[in-house]
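Asks: Below are the sequence and a predicted model; questions follow.
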Amino acid sequence: MTHRSLPRRLVIHATSVALAAAGALLPARAWAAGPVMPRLPVARTLPAADWVDVTDDPSGITFKLPARPTVTRTSKPDCRMYAAASAATSETVSVCDIPGTDKVDYLYSTADGALDAFRKKAGNDVDSGTQETEVEGRPALDLHASGKNDPPQRLLFTARYIADDPYSVSALSFAYAKNEKALDQEHRQLLDSLHLPP
């Protein structure tokens, strides 16, 4: 992917904070490149009906997370990050103020920053792919990434980035490879619960 017009360091900073918030919810050994982790049982997915309703007050954007979120704020760019974890995954939604920014350029810059930050956490050997889409008529980009280290230590990352002047939304999900099915299901629940005001 090509790095675009929005200052890359700001995008990487916001994405790194979101990754760090989500990473703090996974056990520390998930981010370590050290010894193989002990085998743990595969976690069950929490039903969507039991998820917590969250509203980003400045934007009116609403979504659900598997638990009451930890909120982190940044000022450059102005972002609010909401992170929560289930037994299987870690979910983060970030809402950033991006008035006047080219939407498509922002999506690719954000995905580039996220991939850079994920490589630093999961090791440089990462498989990834992106796909352009739309959400409620707004441009969006889906990103999927996987560390290549051996299971059960391998980390998976999936994200949807949505650009809508003056806000952008990132919905990020992380899990161990053994919880891939739960990751797919919970990320879908997160996306289905995400609503942007008209």
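Replies: Perfect, I can see it now. Owing to the predicted nature of the structure, the values given are computational and were not obtained by experimental measurement.

Asks: CA atoms for contacts and neighbours, from now on please.
Replies: Fine.

Asks: those strands in the protein, which residues are they?
Replies: Under the criterion DSSP state E, strands of the chain are mapped to 52-56, 61-65, 70-75, 78-85, 89-97, 126-135, 138-147, 155-164, 167-176.

Asks: any idea how far the residue nearest the centre of the chain lies from residue 160?
Replies: The chain has residue 172 as the residue nearest its centroid, 1.5 Å off, counting by CA atoms, centre = their mean. The gap separating residue 172 from residue 160 is 7 Å, by CA to CA, to the nearest Å.

Asks: Could you do residue 176 as well?
Replies: Taking CA to CA, one finds residue 176 at 19 Å from residue 160.

Asks: With residue 25 instead?
Replies: Going from residue 25 to residue 160 by CA to CA gives 20 Å.

Asks: These two: which is more packed in?
Replies: residue 160 (24 against 19; other CA atoms under 10 Å).

Asks: Residue 171 is in contact with that one, correct?
Replies: Yes. If you go by CA atoms under 8 Å, residue 160 and residue 171 touch, sitting 5.2 Å apart.

Asks: What is the burial count for residue 92?
Replies: 26.

Asks: no, scratch that, I was asking about residue 31
Replies: Neighbour tally, residue 31, other CA under 10 Å: 19.

Asks: With residue 186 instead?
Replies: That count, for residue 186 with other CA under 10 Å as the rule, works out to 25.

Asks: Give me the nearest residue to it, chain neighbours excluded.
Replies: residue 45 (6.9 Å; CA to CA, 6 or more residues apart in numbering).

Asks: Structure two is appended below for comparative analysis:
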Amino acid sequence: MVRLSRFHRLALLTASTAVITGGVLSQGSAFAATQWQKITDSPSGITVRLPGKPVVQKYSDHGVNSRDYVVPTGYGALGFSVFDGPGKAPDKPWDLRTGLKAAVDGYNSGDTSARLHSTDVHAGTKDGDRYLEARLIGAEGRVGHIRLVDHGKQSIVVMTVGTGRQRAAVDRDYRQVLDSIKTPHHAPRQVAEPAVST
């Protein structure tokens, strides 16, 4: 469900930059003046605010189209993905647990020395949409968060990864992205009731 090799490369690049500068980025750094921008995934109409202009990649696999929006940050990387299930039955949910495993595996495929694993996995609902959320921890002090949302015809994934010594920024930015998500109105998922004859 999720390909995150580009996410992985951006996270490693910016984490390396933070290590080189002792975790403090200079005022001249590309990451110093964070300017949050509203990003719209035009096929779905879903909007999210990100701390800069994202690198965008599009994929199509087994009838599912997806778009990844990833921004390098001073601590690693932050991004979201939107997956479309064309012709998806409104009463058939997305498999969020498989999506979580695919996201972590996708990140880990880039470099075995920078492996992540998920912890504190929990499910919930918000605005009628089911979600699955987890904390991410990994080698070399990496930390992060991921949330996968079943939005009916679309699934949304938000993920951030950074260095442990900048955990406060990782946590803050992740929460800010989640709070910024706006989705077009959609009817809550309902299972059709059998017809009753009178």
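Replies: Nice, thanks for sending it over. Note that the structure is predicted; figures quoted are calculated from it, not measured.

Asks: rewinding a little: contacts only, for the residue nearest to residue 186 of structure 1.
Replies: 86-88, 182, 185-186 (CA atoms under 8 Å, 6 or more residues apart in numbering).

Asks: Please identify which of the strands of structure 1 is closest to residue 105 of structure 1.
Replies: For the strands of structure 1, the distance to residue 105 of structure 1 is smallest for strand 155-164, at 9.5 Å, taking CA to CA.

Asks: what about that closest one, how far off from structure 2?
Replies: Aligned to structure 2 and superposed, strand 155-164 of structure 1 gives a mean residue distance of 1.2 Å (mean CA distance after the TM-score superposition for structure 1).

Asks: whereabouts in structure 2 does that strand align?
Replies: Using TM-score structural alignment, the residues of structure 2 aligned to strand 155-164 of structure 1 are 142-151.

Asks: out of all of them, which helix in structure 1 is the longest?
Replies: helix 103-122 (DSSP state H).

Asks: and that one, how far from the chain's centre?
Replies: 10 Å (CA atoms, centre = their mean, to the nearest Å).

Asks: And for stretch 6-18 of structure 2?
Replies: Counting by CA atoms, centre = their mean, stretch 6-18 of structure 2 comes out at 15 Å from the chain centroid.

Asks: before we move on, the earlier item: and the contacts of the match of strand 155-164 of structure 1?
Replies: 93-94, 96, 99-100, 114, 116, 129-137, 155-164, 167, 170-171, 174.

Asks: Buried ones from these, can you make that a ChimeraX selection?
Replies: Applying 16 or more other CA atoms under 10 Å to these, the buried members can be selected in ChimeraX as follows:
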select :94,96,99,100,114,116,130,131,132,133,134,135,136,137,155,156,157,158,159,160,161,162,163,164,167,170,171,174
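
Asks: OK, contacts around the counterpart of residue 93 of structure 1 in structure 2?
Replies: Matched to structure 2 by TM-score structural alignment, residue 93 of structure 1 sits across from residue 80. Residues in contact with residue 80 of structure 2, defined by CA under 8 Å, 6+ apart, are 68-70, 156-159.

Asks: give the contact list for residue 116 of structure 2.
Replies: 104, 107-108, 136-139, 142.

Asks: hang on, the earlier thing: which residues in the longest helix of structure 1 does the neighbour count mark as buried?
Replies: So, applying 16+ other CA under 10 Å, buried residues of helix 103-122 of structure 1: 103-104, 106-115, 117-119, 121-122.

Asks: picking up where we left off before, just give the nearest non-adjacent residue to the match of residue 93 of structure 1, would you?
Replies: Nearest residue to residue 80 of structure 2 in three dimensions, chain neighbours excluded: residue 158, at 4.3 Å (CA to CA, 6+ apart).

Asks: returning to that earlier point: now the residue nearest to residue 186 of structure 1: how far from residue 31 of structure 1?
Replies: Distance from residue 45 of structure 1 to residue 31 of structure 1, by CA to CA: 22 Å.

Asks: what do you get for residue 183 of structure 1?
Replies: Taken as CA to CA, the span from residue 183 of structure 1 to residue 31 of structure 1 is 17 Å.

Asks: can you check residue 11 of structure 1 too?
Replies: Counting by CA to CA - residue 11 of structure 1 and residue 31 of structure 1 are separated by 21 Å.

Asks: With residue 43 of structure 1 instead?
Replies: 19 Å.

Asks: ok, now residue 189 of structure 1?
Replies: On the measure of CA to CA, residue 189 of structure 1 and residue 31 of structure 1 end up 25 Å apart.
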